[in-house]
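**Q** quick one, what's the 3D model for this:
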Amino acid sequence: MRMEQLFAAGVRVGERLKARRETVAVAESAAGGLISAALLAVPGASAFYLGGAVVYTPRARHRLLGLRREDVRGFMSATEPFALLMAETIRKQHSVTWGIGETGAAGPNGNPYGHAAGHDVVAVSGPVQLARTIAMGSSDRQANMLAFALAALELLGEQLDREEQK
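**A** The predicted structure is shown next:
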């Protein structure tokens, strides 16, 4: 996958959010800011993108999301419940329609919690909540980061499709 594909996905999602007058905020980890970058590359992004954070460490989780140890007790990083917590927290913090959460291990090694490189979880929180686990089976850090970001945008796009079909 190439950056052009990621930016094209950002345009597709961003234009739909603008047309629907909906907003998004992003809490991402292993994608390293690529989800936000793809959305911010859309002209007029300020109409739908209200903020984001790269939440790469427990300290960042506390400082950027306001989540304390007791808030995450019982959660393990790079799991669906944790990604949903990130998405819901950023959504509430920014008072947006949709929150995106992403957490995983880009590589070349796994994370301290036993997840292999290429393992990631993306989540959306809004009118619906949904998380999806991704297993790339690769230790290629850059390729994984791009794939994680694309998966997050695709998950939000699928939810926008479902909302439009109602």
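**Q** going by C-alpha atoms from here, please, whenever you check contacts or count neighbours.
**A** Noted.
**Q** can you get me a residue count around residue 25?
**A** Residue 25 has 28 neighbouring residues, counting by other Cα atoms under 10 Å.
**Q** surely it touches residue 89?
**A** No. Judged on Cα atoms under 8 Å, residue 25 makes no contact with residue 89 at a distance of 9.8 Å.
**Q** name the residues contacting each of those two.
**A** residue 99 (Cα atoms under 8 Å, 6 or more residues apart in numbering).
**Q** hey, which helix is longest across this protein?
**A** helix 141-165 (DSSP state H).
**Q** I'd like to know which elements that one is packed against.
**A** Packing contacts for helix 141-165, counted by 3 or more Cα pairs under 8 Å, 6 or more residues apart in numbering; DSSP states H and E, involve helix 3-20, helix 34-40, strand 98-104, strand 119-125.
**Q** next, the angle from it to strand 119-125.
**A** Taking axes from the mean of the first three to the mean of the last three Cα atoms, to 10 degrees, one finds helix 141-165 and strand 119-125 inclined to each other by 30 degrees.
**Q** can you give me the buried ones in helix 141-165?
**A** Neighbour-count burial for helix 141-165 flags 141-157, 159-160 (criterion: 16 or more other Cα atoms under 10 Å).
**Q** here is the second sequence; please produce its structure so I can put it next to the first one:
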Amino acid sequence: MSQNLMNDLWAAGARVGARLKERGETVAIVESSAGGLISAALLRVPGASAYYMGGGVIYTRTSIREIAGIDMKKLWKEQGIRSSTEPFANLLSESIRTSHETTWGLAETGAAGPGNGYGDPAGHSCHAVTGPSPAVMTLRTGEEDRGDNMIRFAISALGFFEKQLEAPMAA
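**A** Now for the predicted structure:
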């Protein structure tokens, strides 16, 4: 694991946390391939309880159902949506935002390494932000290292969220 990446992660969490505190806004997080690192970066900031309302790591169909309230079999059957996609990340983000009654929802889903059963390579991650300025994105690191990818996913998700915090509010 690269110490520089970890330092970048802690810095991203500090910037986002400071901005949320400054704005008096709250966030809930749901993440899979980042393994809790997004939440850890936000919780590392003293006074995080002012903006971090909770979240969880989803890694199985059971955890997706229990934490995000989403039935994967039903979602696939009825809408053709699978994990590790932008539409799925968006559903996760909205679900966690709604259940935690926060200003923002942030979700991450992907394949840190190796790839997943859907054909997504190692280093594939989708992020979604819901709230005043919603957006989705896909990241492909091109890297094979699982640990580094997890950190990169968390840094990317926090950076993406930080950009949305600065974006004009959606109509």
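**Q** quick revisit: relative orientation of the longest helix of the first structure and helix 3-20 in degrees?
**A** 30 degrees.
**Q** so how far is residue 154 of the second structure from the corresponding residue of the second structure for residue 126 of the first structure?
**A** With TM-score structural alignment defining the correspondence, residue 126 of the first structure maps onto residue 131 in the second structure. Look at residue 131 of the second structure and residue 154 of the second structure: by Cα to Cα, to the nearest Å, they are 19 Å apart.
**Q** equivalent analysis for residue 19 of the second structure, please.
**A** Distance from residue 19 of the second structure to residue 154 of the second structure, counting by Cα to Cα: 17 Å.
**Q** assign residue 26 of the first structure to helix, strand or coil.
**A** Under the three-state scheme (DSSP: H, G, I helix; E, B strand; the rest coil), residue 26 of the first structure adopts strand.
**Q** what is the neighbour count of the counterpart of it in the second structure?
**A** With TM-score structural alignment as the criterion, residue 26 of the first structure lines up with residue 29 in the second structure. Using other Cα under 10 Å, the number of residues around residue 29 of the second structure comes to 26.
**Q** for residue 29 of the second structure, what are its contacts?
**A** By Cα under 8 Å, 6+ apart, the contact list for residue 29 of the second structure reads 38-39, 54-56, 93, 96-97, 105-107.
**Q** relative to residue 86 of the second structure, how far out is it?
**A** Distance of residue 29 of the second structure to residue 86 of the second structure, computed by Cα to Cα: 16 Å.
**Q** repeat that for residue 99 of the second structure.
**A** Computed as Cα to Cα, the residue 99 of the second structure to residue 86 of the second structure distance reads 20 Å.
**Q** and residue 30 of the second structure, by the same measure?
**A** Residue 30 of the second structure is 14 Å from residue 86 of the second structure, where distance means Cα to Cα.
**Q** the more surrounded of those two?
**A** Set residue 30 of the second structure next to residue 86 and count neighbours by other Cα under 10 Å: residue 30 wins out with 30 against 23.
**Q** tell me who's in contact with the more buried one.
**A** Residues near residue 30 of the second structure by Cα under 8 Å, 6+ apart: 55-58, 68, 92-93, 96, 106-108.
**Q** buried set for stretch 53-68 of the first structure?
**A** In stretch 53-68 of the first structure, counting by 16+ other Cα under 10 Å, buried: 53-56, 61, 64-65, 67.
**Q** now swap in stretch 10-19 of the second structure and tell me
**A** 10-14, 16-19.
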